[in-house]
Each structure stands twice: as C-alpha cells, then as structure tokens.
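[1] take a look and give me a structure for this.
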Amino acid sequence: MAQLFITAKQAPALDPLTRATVTIAWVILLNKPFYPLYVWYLTGDGLFASLGTLLGTPFFLAIPFLARHSPLAARIALPVVGTLDTLFETKLFGSASGTDLYFAACIMLVALSFRAHELWWQRGLTAFVFLVFVVSRYGIGAPLHVWSSEDLATLLNLNTFAVASLLAFIALNHAGLERDAERPADKAS
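    Take a look at the predicted model:
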C-alpha cells in the first residue's frame, strides 16, 4: 500500500519563491477567521454577511499542499484565489467598503512571485487580475449586504489598513529573493 503521508524529512524543500507564497497563504488563512469579528465589532452589523468571507478559506488552505506537488501551480494559485476571493468580498460588501483594494495585493503577488522564464504566466495573471477588478467595478451590481454610509467609512478604513499591512508583509517576505534561480524540479512544473 502506498504511503499516504509524506513526512517532513521526505518532502523536498520548497524554493524561496514558493516558500514565500506558502507563507503568505498561511498568513491570510490565520487572519481570515478574525475578519468577520472585526466587521461585527467595528460596525455592529453584517456579521452574517461577513461570515461569507470564510468561503475562500479552503482554497487558500489548498495552496500549501499544492506547493509540494507543483511549485508553479501554487504560485499561480495564490493570486488567482486572492482575486476571486476579492471579487466575492466586493460583491458582499460593495466597492465603497474598500474590499477591492485587495486587488492591489494580488497584482503585487503576480509581480513578485515569478521567474524571468515565467513571463507569460505573469502577464496573463496581471491581465486576469485587472479584468476581474474592472468587472468588480462595473459589472457585479449592488452589494449583497446594505451598509450605512458610516459603516462603509469604517469598512474602508479597516480594509485600507489591512491591505497596507498585507502589501508591507508581501514586500518584506519577498525582499532579497532570487527570482531567476530555479531547482531542477521547477523545470518540470
């Protein structure tokens, strides 16, 4: 019978770019459960609607496991999952809440997570994130939850701070990483 689990000793070490991707996925995962609580605490409203933000959790959770099998797929998955999660949250809360600012983090991930020979993945994902942003601005209609203008101002402040924090973390996490080096296993990805 095939071994079901790979021990840490048997698993190959992740390359620096993929390790950075996995770290960001874990940071997002660890913060996601607190977001509905922040929304509820700060606005006193929308707890049920903000619980919808947890729907993306399994997709972020899949990224660290995907990284062991295909580093490139994991590095593609993080901005794709982040983009679709941001689109959904923008539909939940509306653009005025600032949730669409998370598209900036997705673009930054695309800019930093690929090697020179992965240029077409980078260009395609950049176009994808931007297209989804445009759809979020002009094509998704009214938000699923109606917020007061005071609550929207609070959410905009919360999301602006959260996005700035995430962007700073992404920049620090990727600082000094070699983007042109690759492991032989990456060539097969």
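
[2] from here on, contacts and neighbour counts on C-alpha atoms
    OK.

[3] flag every buried residue along stretch 32-41.
    Lys32, Tyr35, Pro36, Leu37, Val39, Trp40 (16 or more other Cα atoms under 10 Å).

[4] what sits against the last one?
    For Trp40, the set of contacting residues under the criterion of Cα atoms under 8 Å, 6 or more residues apart in numbering consists of Gly46, Leu47, Ser50.

[5] now do the fifth one
    Contact partners of Val39, counting by Cα under 8 Å, 6+ apart, are Asp45, Gly46, Leu47, Ser50, Leu155.

[6] and these, which two are furthest apart?
    Taking Cα to Cα as the measure, the contacts of Val39 reach their widest spread between Leu47 and Leu155, a distance of 12.8 Å.

[7] one more to put side by side:
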Amino acid sequence: MISLLAKAAEMVRAYARHPDPRVAAANVIALLVASNQPFYPLYLFWLVSDDITAAWFTFLSTPFFLAVPAVSRRNGAAGRALLPLAGIGNTVLSAWLFGTASAVEIFLIPCGVIALLLFRPRERLAALAIAAIAFGVFLLLHDGYGPPLSAYDAAEYAALARLNIISASTLTAFVALLFSGMLAKAERSPDAAGDKKTG
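    Sure, this is the predicted structure:
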C-alpha cells in the first residue's frame, strides 16, 4: 500500500515537474487546487448545510486545473495563463451556484495575485490583462448572477463565507510561500552570488 502511494506521489511530481520554475509553480498550484476540489462538498456538508447539490457542479472546472501541466509542456505561457483563468471561471461558476453572499468572489484575489506572479516583467501585459479580467468580473458580475442554485439561511451563509475566506486566504498564503522559496533559491544561485560580488 505504501509503495503504491509512493509511486502515485512520484507520478504526480513527474507530471508537475518543469525546468521553468514559474511553470513548475503553476503546475503545483493547479494540482493542489484540483486535489482539494473533491473535499469541497464534504466541507460544505460538515460546516454549512446538508444541501450540497450546487457543490457537485464545481467539478466542471477540475479538468482545466488538471490540464495545466499538460498544456505547459506544449506552451509554458499558455499553461501559466490557464491556471488563473480556470480559477476565475470556477469563481464565476461558484458565485452563480451559491450566490455572492457566500463570499466566494474572494477567490478572485488569489487569481489576480497568481497571474501577476506567474509572468515575467517582459510578459507584464499578459499578467495585467488576466488580473484585469479578475477585477472586471467582480465589478461587472457581482450584482448580475440572479438567484443562486442553492440558497441558505443567514447562519449558513455566514459559515459558507468563513469557509471561502479561510480557503482563499490559505491559497494566497501557499502561493506567497511558494514564490518566497523561489526567490530564496534564486538568491542562492551562482549567478546571484556573482552579481552580489560585482555590485
């Protein structure tokens, strides 16, 4: 059993691996999000309500997150762009499913942050465009979703909002730690050491 789990973990690591650290980061984030999606209905059931009908529709975005490493192998920029765009799409879907009272739109923040971090300065236009989409979605759609598929009472919406705020905050913190590690690794590289000596 342990050997099977180890083999599965190595397969996942191999799927996420990429020589470009920003692409590798996008792959790791995408697979993390996809691996957590099956637990969302359980969190909803335990913490909010036994009405989890709407949660099953969130799986429509799972294939897009799982596809990020595959797309990245063909085109690194396209793979990096797919991750925040899939996140924005999932957020829009969830806002329609649960209503804006669920605070699910807070996931637009990590989507924008991820877009800004994944692209290099020379690719700033792509980063800003995707971040603008995240911001624009909130401005244009916030009051336009109509009645949600699942409606909850005030206490249940408060619990759902807490769940989404904690989840989005945790994702943002993970992304910050991931990129902090990348920066630390870059600072320890021979090129960076050479720059310090000559600077």
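
[8] hmm, back to that, which of the contacts of Trp40 of structure 1 are retained in structure 2?
    When you map the contacts of Trp40 of structure 1 onto structure 2 and apply both residues aligned by TM-score structural alignment, their matches' Cα atoms under 8 Å, the shared contacts are Gly46, Leu47.

[9] quick check: of the contacts of Trp40 of structure 1, which lies closest to Phe114 of structure 1?
    Distances from Phe114 of structure 1 to the contacts of Trp40 of structure 1, taken by Cα to Cα, are shortest for Ser50, at 32.2 Å.

[10] now do the same for the closest one: its match in structure 2.
    Alignment note (TM-score structural alignment): Ser50 of structure 1 maps to Ala55 of structure 2.

[11] chain center to the lengthiest helix in structure 2, what's the gap?
    Longest helix of structure 2, by residue count under DSSP state H: helix 154-188. Helix 154-188 of structure 2 sits 9 Å away from the centroid of its parent chain (Cα atoms, centre = their mean, to the nearest Å).

[12] so which residue is dead centre in structure 1?
    Nearest residue to the geometric centre of structure 1 (Cα atoms, centre = their mean): Gly82, 3.1 Å.

[13] make sure it is actually in contact with Cys106.
    Yes. Assessed by Cα atoms under 8 Å, Gly82 of structure 1 is found in contact with Cys106 at 6.2 Å.

[14] and which of the contacts of Trp40 of structure 1 is nearest Pro16 of structure 1?
    Ser50 (33.7 Å).

[15] what's the closest non-adjacent residue to the closest one?
    Nearest residue to Ser50 of structure 1, sequence neighbours excluded (Cα to Cα, 6 or more residues apart in numbering): Pro36, at 4.9 Å.

[16] now name the helix or strand holding the residue lying closest to Thr57 of structure 1 once chain neighbours are set aside.
    Excluding the flanking residues, the one nearest Thr57 of structure 1 by Cα to Cα, 6+ apart is Leu29, at 6.4 Å. Secondary structure from DSSP states H and E places Leu29 of structure 1 in helix 16-31.

[17] in structure 1, which residue range corresponds to stretch 22-37 of structure 2?
    By TM-score structural alignment, stretch 22-37 of structure 2 lines up with residues 17-32 in structure 1.

[18] what about Ala30 of structure 2, neighbour count?
    Residues within reach of Ala30 of structure 2, counting by other Cα atoms under 10 Å, total 26.

[19] with adjacent residues omitted, what lies nearest to it?
    In space, Ala30 of structure 2 is closest to Phe65, 5.0 Å off (Cα to Cα, 6+ apart).

[20] quick one: map that neighbour onto structure 1.
    Residue correspondence to structure 1 (TM-score structural alignment): Phe65 of structure 2 is matched to Phe60.
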